[in-house]
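Student: sequence? don't have it. structure:
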């Protein structure tokens, strides 16, 4: 920035300096933004500030025309005229596009969604259709996001979203995750059946413990589709149980979606549907689920063919 001003000043010292200076000053003084700045700060500026700051004013006009683009002196930044020591100076601020891009990047780094539909990854709470079967869910979602976003140290019970296939459970989890990220809260949303398969594969390369360690400590964890597909007692007890136990002890929020209510889920976890009764171990899992979440029922038509 200073180099550009110095270059312009050197140019004035050469041949035709008076003509060039007058042409530049004429261009500068005809600019509406410059006129407004000089008017607004007349009491702060030295009497000869416009003449002494002609190079700065010319730099401002040139760089402003590039709108913080790739050809600008400082790409992604736009010039702003300021008063410094009764003279004219320039400071560079992030452009609106850069601010938006930086915010988008920050949010992308805060939220991770694994094995969920494309529309869920861009879901927004204000786009969630509030039909007669969804009011309680959307109110609970807003309350949860507000509580977690405003006080990250205080435990907020998560949501156990229960309802038939296609009513919008996964979409609502995604919308909550994106809103939490906007508020500066890191979130991990996992499709639980796929995660169970991945953890089984991770046994081969010894990656189970590292994966559990990372997941159990994320600020907000969301587990999608629990109860839709069976998983092994090993995954139930040594993976899911360990994660939920840690989060219960540390009071870290968890949210679920399921096509089974909590009572049905307990039977599912016990192996009733496989004829393999392990009710005590299933009860332990449900104790953690009950502590960590409150059940919210979602009703409505199946939207799977359009958007949840």
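Tutor: Ah, there it is. Keep in mind it's a predicted model, so treat the numbers as computed, not measured.
Student: switch to C-alpha atoms for all contacts and neighbour counts from now on
Tutor: OK.
Student: And the next helix or strand past the helix or strand harbouring residue 257?
Tutor: Using DSSP states H and E, residue 257 sits within strand 254-258. Using DSSP H and E, the helix or strand that follows strand 254-258 in sequence is helix 262-270.
Student: if we can go back for a sec, kindly calculate the angle that the strand holding residue 257 makes with helix 262-270.
Tutor: Put simply, strand 254-258 runs at 90 degrees to helix 262-270, going by axes from the mean of the first three to the mean of the last three Cα atoms, to 10 degrees.
Student: Now do strand 254-258: which elements does it pack against?
Tutor: Here strand 254-258 touches strand 158-162, helix 169-182, strand 220-224, going by 3 or more Cα pairs under 8 Å, 6 or more residues apart in numbering; DSSP states H and E.
Student: Try it again at 6 Å.
Tutor: Packing contacts for strand 254-258, counted by 3 or more Cα pairs under 6 Å, 6 or more residues apart in numbering; DSSP states H and E, involve strand 158-162, strand 220-224.
Student: let's bring in a second model and compare:
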């Protein structure tokens, strides 16, 4: 590190002083600075010279943005932000102020992060939620899906225009027709509109409840999350291996709370009557028709039933 004496001697070097003056003049003559002066003629050169470091930062970061290398490689001091200069009167005199301002790429990223924070998944592959959606692609993959897809589009539009209602959707069809994908699309679109949502893959969720039941706090937090989110999707309901406790005390409690309050959505390989048979049977107690009907009273009146027809899309882009 240079000593203070060396720094002082360098300041007395005529060549260095001249170079400093040249750099200062080049900066004052920069088109961006000239434009700033044209917009604010009250800023004369003497006033600008008091803020050379701010002008330098402003010009440098403006040029970086003009040849933007992308958000991940942003060379500015604060990633995704640029220096914005404003002129304000202080004690009757104009002065220059610098503010760090988020660029469009940063704003877009923050918006996507906010959307992701509104969506939680239990045992569902995150790639399905974050894969991106194209409405024309969704519609065009298989014409036989058109009726179901249009109904989902209509549901999303109604919620955006009128807000949430207790009415959800029961989407059923054969294997691989894109039920989960379409429900994730619905979840994403309504998260963009500001709603929170949870999607639960039922076979793994019911299996995991066996361990969660030993942790009372975790169980309560999980059930409360499913009760209180704006949008709840039970994915592949009917494929789980039910036990009486999971059916009556967990699933039943969640559905009992949400009915008449918030919409619940389902994907299943079963139509509603097939689901009722499934819910009437547990691995421990066998067939209990009354308990299956009790749960269906909390499902059937609160859903629009949509059959989804089409080819098995597994292994293809949906």
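Tutor: Looks like it arrived, so ask away. Keep in mind that this is a model prediction, so the values were computed, not measured.
Student: before we move on, the earlier item: and the strand holding residue 257 of the first structure, which stretch of the second structure?
Tutor: Against the second structure, the aligned range for strand 254-258 of the first structure is residues 264-268 (TM-score structural alignment).
Student: got the angle between the strand holding residue 257 of the first structure and strand 158-162?
Tutor: Going by the same axes, to 10 degrees, strand 254-258 of the first structure is angled at 0 degrees with respect to strand 158-162.
Student: all strands for the first structure, in order.
Tutor: Using DSSP state E, the strands of the first structure run over 77-84, 87-94, 111-114, 158-162, 187-191, 220-224, 254-258, 293-297.
Student: neighbours around the aligned residue in the second structure for residue 287 of the first structure, how many?
Tutor: With TM-score structural alignment as the criterion, residue 287 of the first structure lines up with residue 297 in the second structure. Counted with other Cα atoms under 10 Å, residues neighbouring residue 297 of the second structure total 15.
Student: Contact partners for residue 297 of the second structure?
Tutor: If a contact means Cα atoms under 6 Å, 6 or more residues apart in numbering, then residue 297 of the second structure has no contacts.
Student: same thing but at 10 Å, please
Tutor: Contacts for residue 297 of the second structure (Cα atoms under 10 Å, 6 or more residues apart in numbering) come out as 255-256, 259, 276, 291.
Student: Among these, name the ones in helices.
Tutor: 255-256, 276, 291 (DSSP state H).
Student: Filter these down to the buried ones and hand me the ChimeraX line.
Tutor: To isolate the buried ones among these in ChimeraX, judged by 16 or more other Cα atoms under 10 Å, type:
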select :255,256,276,291
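Student: and the ones in helices among the contacts of residue 297 of the second structure as CSV, adding distance to residue 114 of the second structure?
Tutor: Formatted as CSV, these follow (distance: Cα to Cα, whole Å):
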residue, distance to residue 114 of the second structure
255, 27
256, 30
276, 37
291, 40
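Student: Go through the ones in helices among the contacts of residue 297 of the second structure and name the one nearest residue 315 of the second structure.
Tutor: The nearest member of those to residue 315 of the second structure, counting by Cα to Cα, is residue 276 at 30.6 Å.
Student: how much space between that closest one and residue 238 of the second structure?
Tutor: 9 Å (Cα to Cα, to the nearest Å).
Student: what is in contact with these two at once?
Tutor: Applying Cα under 10 Å, 6+ apart, one finds that residue 276 of the second structure and residue 238 are jointly contacted by residue 270.
Student: residues touching the aligned partner of residue 188 of the second structure in the first structure, list them.
Tutor: Applying TM-score structural alignment, one finds that residue 188 of the second structure aligns to residue 178 in the first structure. Applying Cα under 10 Å, 6+ apart, we find residue 178 of the first structure in contact with 107-108, 110-113, 120-125, 145, 172, 184-187.
Student: Can you give me every residue that contacts residue 77 of the second structure?
Tutor: Residue 77 of the second structure is in contact with 57, 61, 83, 100, counting by Cα under 10 Å, 6+ apart.
Student: Please indicate which of the residues you listed has the highest neighbour count?
Tutor: residue 83 (24 neighbours).
Student: The first structure: which residue goes with that one?
Tutor: Checking with TM-score structural alignment, residue 83 of the second structure has residue 79 as its match.
Student: which non-adjacent residue is nearest that match?
Tutor: residue 92 (4.5 Å; Cα to Cα, 6 or more residues apart in numbering).
Student: In this structure that neighbour contacts residue 59, no?
Tutor: No: between residue 92 of the first structure and residue 59 there is no contact, the gap being 11.6 Å when judged by Cα atoms under 10 Å.
Student: From residue 38 of the first structure, how far off is residue 303 of the first structure?
Tutor: Counting by Cα to Cα, the gap from residue 303 of the first structure to residue 38 of the first structure is 59 Å.
Student: Have a look at those two and say which one is more surrounded.
Tutor: Set residue 303 of the first structure next to residue 38 and count neighbours by other Cα under 10 Å: residue 38 wins out with 19 against 12.
Student: Which position in the first structure pairs with residue 145 of the second structure?
Tutor: The alignment partner of residue 145 of the second structure in the first structure, by TM-score structural alignment, is residue 134.
Student: you'd agree its match is up against residue 168?
Tutor: Yes: counting by Cα under 10 Å, residue 168 is a contact partner of residue 134 of the first structure at 8.7 Å.
Student: which residues do these two both contact?
Tutor: The contact sets of residue 134 of the first structure and residue 168 overlap at 128, 298-300 (Cα under 10 Å, 6+ apart).
Student: List only those of these flagged as buried.
Tutor: Among those, those classed as buried by 16+ other Cα under 10 Å are 128, 298-300.
Student: can I get these in CSV with distance to residue 139 of the first structure?
Tutor: Shown next, in CSV, are these (distance: Cα to Cα, whole Å):
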residue, distance to residue 139 of the first structure
128, 11
298, 12
299, 14
300, 16
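Student: Looking at those residues, spot the one nearest residue 158 of the first structure.
Tutor: Distances from residue 158 of the first structure to these, taken by Cα to Cα, are shortest for residue 298, at 15.2 Å.
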